[in-house]
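Undergrad: Return a 3D structure for these sequence lines:
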Amino acid sequence: MPEEVFPIIISAADEVRSSSAYEYDNTLRGGRSHHVAIQRTQSGRGWFRDAAGTHDVPAGHAMLFSHDEPTAYGYPAGATAPYDLRYVTLMIGTLAPLLARLRTDFGSVVRMSDDSEASALFDEIGTRFKQRTFRDRLHEAELIHGLLIALYREQVRGTQTTDPIEFGHHYLRSHFRSPINLKLVAGKCAVSREHFIREFTRRYHESPGALLRRLRLEHARAMLAATDTDVESIALASGYTSANTFCRAFRQKFGHSPRGR
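TA: Below you'll find the predicted structure:
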């Protein structure tokens, strides 16, 4: 049978738990790696355990896991408030790399605040599943993809105050095709340009300027290989303010002009 490529919802429900007997070990579930759960705490709190330890999952947060991994979750021992949760289980299909990137960059416990785009999409997915109101399979896949993107965006925004250097890293990777500069990015992070460059380089072993140049040149080289677009348009689409600046950077990096060998 052909492998399913489009993500599809398997189940969605609300539950309220009030006993520490509520505990699941995913290694014992007999599930599959492409069966993934997104479980949001509506009120109260749960816990999630992985190789890094046990993590609190308070209201406005969600845990992400698959049904065959060495993780566990449940109701905290000693808690008194009910653990009100909402979950969606799905076959992840071709969105597995996106989910993996989300977990790699931000962990398996992520923010999903009440008024966020991610929370609205999560609730819509659960409601449409229960009411069978997806327009078609593509609509279902579109909403799941949008949810993962919204979750990623929410985590990036959160780092602006909790970890401005990490926020700057995500900002560069998301905006390199725009004519941004390091002074602007440092301002977004609310730190000085000098502090941003120093701490960024220490953490990522690459200066922010080097990352910006690399992303722009890799994007430009991909456009050159895939299209007949003129060099000036490629330069502008890759974040350069002029074709001359782009051509000079390209020759320094690759040893030849953009359209020459």
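Undergrad: all contacts plus neighbour counts: C-alpha atoms, from now on.
TA: Fine.
Undergrad: Could you count how many residues lie near the residue lying closest to residue 109 once chain neighbours are set aside?
TA: Nearest non-adjacent residue to residue 109, counting by Cα to Cα, 6 or more residues apart in numbering: residue 63, 4.5 Å away. Close neighbours of residue 63, defined as other Cα atoms under 10 Å, add up to 25.
Undergrad: Equivalent analysis for residue 112, please.
TA: Neighbour count of residue 112, defined by other Cα under 10 Å: 24.
Undergrad: Check the secondary structure at residue 149 for me.
TA: Going by DSSP: H, G, I helix; E, B strand; the rest coil, the secondary structure assigned to residue 149 is helix.
Undergrad: Contact partners for residue 167?
TA: 156-157, 159-160, 189 (Cα atoms under 8 Å, 6 or more residues apart in numbering).
Undergrad: So which bits of the helix or strand encompassing it are buried?
TA: Per DSSP states H and E: residue 167 is located in helix 164-175. Of the residues in helix 164-175, 164-172, 175 count as buried by neighbour count, 16 or more other Cα atoms under 10 Å.
Undergrad: What of stretch 134-144?
TA: 134, 140-141, 143-144.
Undergrad: which of the residues you listed lies closest to residue 75?
TA: Using Cα to Cα, residue 144 comes nearest to residue 75 of the buried residues of stretch 134-144, at 26.7 Å.
Undergrad: How much space separates residue 23 from residue 39?
TA: 14 Å (Cα to Cα, to the nearest Å).
Undergrad: Could you also give me the structure for this second sequence? I'd like to compare it with the first:
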Amino acid sequence: MNRDPEGAVGFPRILLSQRESYEGSGYWRDNSGDPPNSALVIQHTESGTAWLKTKNGSYEVPAGYAMLFVHGEDSSYGARSSKYQLKFVSMAYTRSICDLFNNVRREFGSVVQMQNGGQAECLMGSLMEAFMAREDPLLQAEEIFRFLIAVYREQLNRHQGDDPVAYGRFLLESQYRSPRNMSEWAEVIGITREHFSREFQRRYGESPAVFLRRQRLHHAQVLMKTSPYSVERIASLSGFSNVQSLRRALRQG
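TA: As a prediction, the model looks like this:
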């Protein structure tokens, strides 16, 4: 097993990632015995069938699907078929990754589609390779965000069709450290700024600009308390265009 060194403060990182194969029905795990909130895990079924039991019910996890669980929660899982092949990534329990991870589970459940050969599955493989190669922690963090966005988008396409407003919110929540302004975000999302702002306000009760500022401000405040970085560096790492923008956000609260 290869475990990573400590990553950058506040950034997600991989704790453990590998492929495993099992034969017979003896493979099962109980998450409730693990230390609470010690890791977030996405486990993909490459072949065979697994099962996942949570407080909400029991679910099959066939090939092309993945289960999401947290170490320390009341859930368990195991193999349902005689042969079961899987791969998983175990991620540190940080706020940034929790928000994304919990959004997927809240909106789509703890078993999600991850088609073999699809974008999310391929990005998972790339993330595993980056972990094994001991790549820079910040590069790994970027790969984690790309992977989770791909997982989320695959569910949107499957369950809801293209939903640019929901996708836009997910991007703002997961990539708030990007210095893009709202016009640039709207271009990435694929709709006009006016339409995005109007529909975002109607659906979520606040403007996307306010939502984005809150994500950036929280991250900046965490860095101010836990890192030795200068104010200029903190502003840059949190997505603010300059120190003045950060100070303005601090005043507005």
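Undergrad: re earlier: is it fair to say the residue nearest to residue 109 of structure 1 lies in a strand?
TA: Yes. Assessed by three-state DSSP, residue 63 of structure 1 belongs to a strand.
Undergrad: Quick one: map it onto structure 2.
TA: Alignment note (TM-score structural alignment): residue 63 of structure 1 maps to residue 67 of structure 2.
Undergrad: So which residues of the stretch 101-250 of structure 1 form helices?
TA: Ranges of helices within the stretch 101-250 of structure 1 are 117-131, 137-162, 164-175, 182-188, 193-204, 208-226, 231-237, 243-254, based on DSSP state H, counting those that start in this stretch.
Undergrad: Could you dump the contacts of residue 167 of structure 1 into CSV with distance to residue 113 of structure 1 added?
TA: Shown next, in CSV, are the contacts of residue 167 of structure 1 (distance: Cα to Cα, whole Å):
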residue, distance to residue 113 of structure 1
156, 13
157, 12
159, 14
160, 16
189, 22
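Undergrad: Include neighbour count when you put the residues you listed into TSV, please.
TA: Formatted as TSV, the contacts of residue 167 of structure 1 follow (neighbours: other Cα atoms under 10 Å):
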residue	neighbour count
156	21
157	15
159	17
160	18
189	22
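Undergrad: Among the residues you listed, which pair sits farthest apart?
TA: Largest separation among those by Cα to Cα: 156 and 189, giving 11.7 Å.
Undergrad: Return the residue of structure 1 aligned against residue 130 of structure 2.
TA: Under the pairing rule here (TM-score structural alignment), the equivalent of residue 130 of structure 2 within structure 1 is residue 128.
Undergrad: show me the contacts for that match.
TA: Shown here is residue 128 of structure 1, whose contacts under the criterion Cα under 8 Å, 6+ apart are residue 134.
Undergrad: Please report the distance of it from residue 199 of structure 1.
TA: Distance, residue 128 of structure 1 to residue 199 of structure 1, using Cα to Cα: 45 Å.
Undergrad: Same check on residue 159 of structure 1?
TA: Residue 159 of structure 1 sits 15 Å away from residue 199 of structure 1, going by Cα to Cα.
Undergrad: In a markdown table, list the buried residues of stretch 134-144 of structure 1 along with distance to residue 194 of structure 1.
TA: As requested, the buried residues of stretch 134-144 of structure 1 are arranged in a markdown table below (distance: Cα to Cα, whole Å):
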| residue | distance to residue 194 of structure 1 |
| --- | --- |
| 134 | 50 |
| 140 | 46 |
| 141 | 43 |
| 143 | 41 |
| 144 | 40 |
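Undergrad: between those residues, which is nearest residue 105 of structure 1?
TA: Minimum distance to residue 105 of structure 1 across the buried residues of stretch 134-144 of structure 1 is 19.0 Å, recorded for residue 144 (Cα to Cα).
Undergrad: what sits against residue 185 of structure 1?
TA: Contacts of residue 185 of structure 1 were listed using Cα under 8 Å, 6+ apart, and they are 168, 171-172.
Undergrad: Distance check, the closest residue to residue 62 of structure 1 other than its chain neighbours against residue 13 of structure 1.
TA: Spatial nearest neighbour of residue 62 of structure 1, excluding adjacent residues (Cα to Cα, 6+ apart): residue 40 at 4.0 Å. Residue 40 of structure 1 sits 11 Å away from residue 13 of structure 1, going by Cα to Cα.
Undergrad: and if you look at residue 26 of structure 1?
TA: Counting by Cα to Cα, the gap from residue 26 of structure 1 to residue 13 of structure 1 is 19 Å.
Undergrad: And those two? Which one has more around it.
TA: Legend: neighbour count by other Cα under 10 Å for residue 26 of structure 1 and residue 13, higher for residue 26 (18 against 14).
Undergrad: Next, count neighbours for residue 251 of structure 1.
TA: Other residues near residue 251 of structure 1 number 13, with proximity taken as other Cα under 10 Å.
Undergrad: meant to ask about residue 44 of structure 2
TA: Other residues lying near residue 44 of structure 2 total 29 when counted by other Cα under 10 Å.
Undergrad: ok, it - contacts?
TA: 63-67, 86-88, 114.
Undergrad: Same question for residue 84 of structure 1.
TA: 14-17, 41-45.
Undergrad: Reformat those as JSON lines; add secondary structure, neighbour count and distance to residue 116 of structure 1.
TA: JSON lines is the format used below for those (DSSP: H, G, I helix; E, B strand; the rest coil; neighbours: other Cα atoms under 10 Å; distance: Cα to Cα, whole Å):
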{"residue": "14", "secondary structure": "strand", "neighbour count": "13", "distance to residue 116 of structure 1": "19"}
{"residue": "15", "secondary structure": "strand", "neighbour count": "12", "distance to residue 116 of structure 1": "21"}
{"residue": "16", "secondary structure": "strand", "neighbour count": "14", "distance to residue 116 of structure 1": "22"}
{"residue": "17", "secondary structure": "strand", "neighbour count": "17", "distance to residue 116 of structure 1": "25"}
{"residue": "41", "secondary structure": "strand", "neighbour count": "24", "distance to residue 116 of structure 1": "14"}
{"residue": "42", "secondary structure": "strand", "neighbour count": "21", "distance to residue 116 of structure 1": "13"}
{"residue": "43", "secondary structure": "strand", "neighbour count": "18", "distance to residue 116 of structure 1": "16"}
{"residue": "44", "secondary structure": "coil", "neighbour count": "21", "distance to residue 116 of structure 1": "19"}
{"residue": "45", "secondary structure": "strand", "neighbour count": "24", "distance to residue 116 of structure 1": "19"}
